[in-house]
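**Q** My questions concern the predicted model and sequence given below.
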Amino acid sequence: MANECSQSNHVFEYESKPIVTIHTIDRWSIRESLEPFEQNEKKSKRKQRTVHEKPDIHQWNVDDVCLFFISVLGTTCYTLLIKEHLIDGTALLLLEDKHLMNVFHMSHDERVKLLRKIKKLKIDHPLT
């Protein structure tokens, strides 16, 4: 049966994946699979709610901007830069391609994706 764990003599094996290596600790053998663990990437409803709890982007703080980046790009790798440069909601609306390329060192695809979302935010929340 796929995805079935079997137990005998303190050996646990996940039978659905081929085995790469075996670690033995005391009398326990742990077998690692060839394929990495896969998890469906579902955007956290809690994180999205946190960003949208403040509908006025000009009220967003640095943490709200971090959550926005995570929701758009699906990664936390820009969190430190956002915090280092104190990018709040108003500053987010001022970001341009050159900033994303030179400061954040983003790939072209990430920049395009983020700039589209920022453009939508600018339309929905014009600077006053």
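**A** Yes, it's here. Residues are numbered from 1 along each chain as shown.
**Q** contacts, neighbours, all on C-alpha from now
**A** Will do.
**Q** tell me the secondary structure for the residue most central in space within the chain?
**A** With distances taken as Cα atoms, centre = their mean, residue 75 lies nearest the centre of the chain, 2.6 Å away. Assigned with DSSP: H, G, I helix; E, B strand; the rest coil, residue 75 falls in the coil class.
**Q** how near is the nearest residue to residue 19 once chain neighbours are set aside to residue 52?
**A** In space, and not counting its chain neighbours, residue 19 is closest to residue 33: 4.6 Å by Cα to Cα, 6 or more residues apart in numbering. Applying Cα to Cα, to the nearest Å, the value for residue 33 to residue 52 is 40 Å.
**Q** who's more crowded, the two?
**A** residue 33 (17 against 14; other Cα atoms under 10 Å).
**Q** you'd agree the more buried one is up against residue 21?
**A** Yes: counting by Cα atoms under 8 Å, residue 33 does reach residue 21; the two are 7.5 Å apart.
**Q** Take this one as well and set it beside the first:
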Amino acid sequence: CRNRAEDIRNWSVEDVCLFISRLDGCSLYSETFREQRVDGRILVLLTTDHMIKSLGLKLGPAVLISEAVTKKL
């Protein structure tokens, strides 16, 4: 488990964008993550509240992304 957690934290901005773009219903938000320079280290710290209020995501995609990130840890 620890190795997988380290892997996601080492993701580049492009890795994060690819991950987001592959999630059902979330692909249109990948550019937002790129613009905000969200890399893996930041991605694991983001809450759904951050994604909604700071990144402008809708609740559904924010929850899906949060769940997908949690599964990677």
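**A** Sure, I can see it. Note that the structure is predicted; figures quoted are calculated from it, not measured.
**Q** Can you give me the TM-score here?
**A** In this superposition the chains share a TM-score of 0.75, using TM-score structural alignment, normalised by the length of the second structure; 68 aligned residues with a Cα RMSD of 1.9 Å.
**Q** still on that earlier bit, can you tell me what the residue nearest to residue 19 of the first structure aligns to in the second structure?
**A** If you follow residue 33 of the first structure across to the second structure using TM-score structural alignment, you land on a gap.
**Q** In the second structure, what residue corresponds to residue 90 of the first structure?
**A** Per TM-score structural alignment, residue 90 of the first structure is aligned with residue 41.
**Q** average offset between the one helix or strand its match maps to and the first structure?
**A** Assigned by DSSP states H and E, residue 41 of the second structure falls within helix 40-43. Mean deviation of helix 40-43 of the second structure relative to the first structure after superposition (mean Cα distance after the TM-score superposition for the first structure): 0.7 Å.
**Q** And the next helix or strand past that helix?
**A** helix 48-53.
**Q** helices and strands around that next one, which ones?
**A** Contact partners of helix 48-53 of the second structure among helices and strands, from 3 or more Cα pairs under 8 Å, 6 or more residues apart in numbering; DSSP states H and E: helix 59-72.
**Q** List the buried residues in the helix it packs on.
**A** 61-66, 69 (16 or more other Cα atoms under 10 Å).
**Q** Same check on stretch 46-58 of the first structure?
**A** For stretch 46-58 of the first structure, a neighbour-count test (16+ other Cα under 10 Å) marks 48, 51, 57-58 as buried.
**Q** In a markdown table: the residues you listed, plus distance to residue 11 of the first structure.
**A** Shown next, in a markdown table, are the buried residues of stretch 46-58 of the first structure (distance: Cα to Cα, whole Å):
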| residue | distance to residue 11 of the first structure |
| --- | --- |
| 48 | 42 |
| 51 | 46 |
| 57 | 54 |
| 58 | 56 |
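**Q** which two in the residues you listed are spaced the farthest apart?
**A** 48 and 58 (16.9 Å; Cα to Cα).
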